[in-house]
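*Asks:* Here is a sequence together with a model predicted from it:
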Amino acid sequence: MPELPEVEVTRQSFAGQIVSAEVVDVVLGKPLRWPLGVDGDELRGCRVGEVVRRGKYLWLPLSAHSGQLTGGLLIHLGMSGSLSFEGRPGAPGRHDHFDLVTTRGTLRLHDPRRFGAVVWGASMHEGMPGKLLSGLGREPFGDPELTPEWMRKQLKGRSVSIKQALLAGDVVVGAGNIYACEALFRAGIDPRLAAGRVSGPRCERLLREVRAVLGEAVALGGSSLKDFKDAQGNQGHFQLSTQVYGREGAPCRACGSFIRRIVQGQRATYYCPICQKR
């Protein structure tokens, strides 16, 4: 599943090219997770504003010349979706389910499993976009209220494991499976530790490493474990530098003991039994 780094890399790969473009057409394929929520014809003539990311969602603001139709499209890549942005793409294939055709190129959603979504809203805080974004935690970058003290307060009393608390995304967004494993390793925290038992100093260390891991992943173009590519067709390389993820049975690069794999909440967790403490 594309996580925050992959979504941010995707945003960066087309946002500068599509801004201020005029919508020429909207082409819909097979139904996605939710209906678009607006007649595609109404979007013709709208101008695209600055594309922003919220968690694993992208928001494309749109406004008409008359100023009467304002709002935007909220896009989620689902389990296997990807966006491409090309000047003259070919005809949509069987797994291409949404084209936003503009004067600067076509933004296309390719989604074999159709768990992705493109939905209209009057703003990010209204309608279906508002519902989808309302339960998200704080952004790991640029949010002054996301502090170790605040994070510890949110985790207090939780019996669920710290790994599962990170994946829930209601405290801090973006720490998907790969990145949660890596951040917990760097912070020296056993992924099985109850979230409510993470001390203040360990919260500080964990938050620092979550930010560091996500930042490095963005810089490396995300993780291409299967077929992730950005909107220009480039693969990511973070998967080549993981310390624990995907390395079951391999020696820990810090202590030499063997990396272990367990399952938590139906997701694989990789950790070092020596470097990571409860």
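*Replies:* In hand now; what should we look at?
*Asks:* From now on I want contacts and neighbour counts done on CA atoms only, so please keep to that.
*Replies:* Noted.
*Asks:* Can you tell me which helices and strands the helix or strand containing Q12 packs against?
*Replies:* Element membership of Q12 [criterion: DSSP states H and E] is helix 4-18. Helix 4-18 sits against strand 52-54, strand 57-63, helix 200-219, with contacts defined as 3 or more Cα pairs under 8 Å, 6 or more residues apart in numbering; DSSP states H and E.
*Asks:* Remind me what whatever helix or strand comes next after it packs against, helices and strands.
*Replies:* Next along the chain after helix 4-18, taking DSSP H and E as the criterion, comes strand 23-28. In terms of contacts (3+ Cα pairs under 8 Å, 6+ apart), strand 23-28 is packed against strand 96-102.
*Asks:* Counting neighbours, what do you get for R267?
*Replies:* Neighbour count for R267, taken as other Cα atoms under 10 Å: 12.
*Asks:* Skip the chain neighbours and tell me the closest residue to it.
*Replies:* Of all residues not flanking R267 in the chain, N177 sits nearest, at 7.4 Å (Cα to Cα, 6 or more residues apart in numbering).
*Asks:* And here is the other one:
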Amino acid sequence: MGSKASKPAPESPLLDEPWREVNWSEEKQRDLQDVKNYKPPTEGQQVRILLHGPAGSGKSSFINSVQSVLNDRMYRQALAANTFGSSFTKKYTTYKVPKDKDTFYPFVFNDIMGLESREQTGVHVDDVKLALKGHMKEDYQLNPQSKLSEENQFYKRHLEPNDKVHVLVLIIPADTLGIIRHELVQKIREIRTAASDLAIPQIAVMTKIDKACPEIGRDLKNVYRSKYLKGKMQQLSTDVGIPMNCIFPVKNYHEETKLNNDVDTLILNALTQIITCGDDHLKFLLNQSD
């Protein structure tokens, strides 16, 4: 009797080589120094970064993670919830990042209610558009059923240069990307179109990568070797139109009590790209005003 044919070895979930290079031993310090040294093109200017995305995607956790890395300790200023579904954030909130005892970094984050697929739930798309233009005042209580009206006391009529958004950042979870409904994708596309009409650059930050891929959960350095994650990033790029070189995977701090060099490296990599885009937009606006 002939011998049974041997079964082929299972295909590895990892690429032989990373498709995006990361110098894990050096990039953290280089990017950290770049952030610390950053100065906007105009004195007193600040880069305004608006975070949006599905409810429970990790917007508040990303803000906390950035603050943790830059302050070299765990930071929990932005209230976050470990849920996916309805939004935990109810008000339009600005977060400054302390640089030292008396000063702040020249960029701020704006957190807004999460998007949801159903009508009259989650942040109203028109409210995100108003925030992009700078018309939404701090602490506005977001209402999923109606947008901010010009008669409302939280509508800002007279705008200053620092009121407008300079970078729009989509926060999207890798572990639930496959179940995001078409209606929510359409809302993201509508917001992206509004930002493009204003010449506002856009970045996507993909969170929860350790939950989405076991190989990344075991070793974060597998982030750019994971076939699964690369596929998810390509899916996101196709769904919402953000180029692959504008999508950055991160792991937010949510369970840890101590900082981790690899986590910091990915967060700083995303942050430096966000700041660079914001700086480019500020220079664009300066050229437009000349």
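*Replies:* Received it, and whenever you're ready, just let me know what you need. Predicted, not measured: the structure shown is a model, and the values here were computed from it.
*Asks:* TM value for the aligned chains?
*Replies:* Superposed pair, TM-score by TM-score structural alignment, normalised by the length of structure 1: 0.26. Supporting alignment: 130 aligned residues with a Cα RMSD of 6.5 Å.
*Asks:* Comparing the helices and strands packed on helix 4-18 of structure 1, which comes out most buried?
*Replies:* Greatest average neighbour count among the helices and strands packed on helix 4-18 of structure 1 goes to strand 57-63 (a mean of 23), per mean count of other Cα atoms under 10 Å.
*Asks:* Can you add distance to Q264 of structure 1 and give the helices and strands packed on helix 4-18 of structure 1 back as TSV?
*Replies:* Formatted as TSV, those follow (distance: least, Cα to Cα, whole Å):
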stretch	distance to Q264 of structure 1
strand 52-54	26
strand 57-63	25
helix 200-219	19
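*Asks:* among these, which is nearest V23 of structure 1?
*Replies:* strand 57-63 (8.9 Å; Cα to Cα).
*Asks:* Who are the packing partners of the closest one?
*Replies:* Under the contact criterion of 3+ Cα pairs under 8 Å, 6+ apart, strand 57-63 of structure 1 touches helix 4-18, strand 47-48, strand 52-54, strand 70-76.
*Asks:* what angle sits between that strand and helix 4-18?
*Replies:* Interaxial angle, strand 57-63 of structure 1 versus helix 4-18 (axes from the mean of the first three to the mean of the last three Cα atoms, to 10 degrees): 20 degrees.
*Asks:* Just to check, V26 of structure 1 is in contact with D99?
*Replies:* Yes: in this structure V26 of structure 1 lies within contact range of D99 using Cα atoms under 8 Å: 5.7 Å.
*Asks:* quick one: which of these two has more around it?
*Replies:* More crowded of V26 of structure 1 and D99, by other Cα under 10 Å: D99, with 21 against 18.
*Asks:* thought the more buried one was touching L28?
*Replies:* Yes: if you go by Cα under 8 Å, D99 of structure 1 and L28 touch, sitting 6.5 Å apart.
*Asks:* Spit out the residues that contact these two alike.
*Replies:* Both D99 of structure 1 and L28 lack any common contact, where contact means Cα atoms under 8 Å, 6 or more residues apart in numbering.
*Asks:* ok, back up a step: now the helices and strands packed on strand 57-63 of structure 1 in CSV, with distance to L155 of structure 1?
*Replies:* As requested, these are exported to CSV (distance: least, Cα to Cα, whole Å):
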stretch, distance to L155 of structure 1
helix 4-18, 21
strand 47-48, 39
strand 52-54, 22
strand 70-76, 27
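*Asks:* what's the closest of the ones you listed to E209 of structure 1?
*Replies:* Between E209 of structure 1 and those, the shortest separation by Cα to Cα is 14.4 Å, and it involves helix 4-18.
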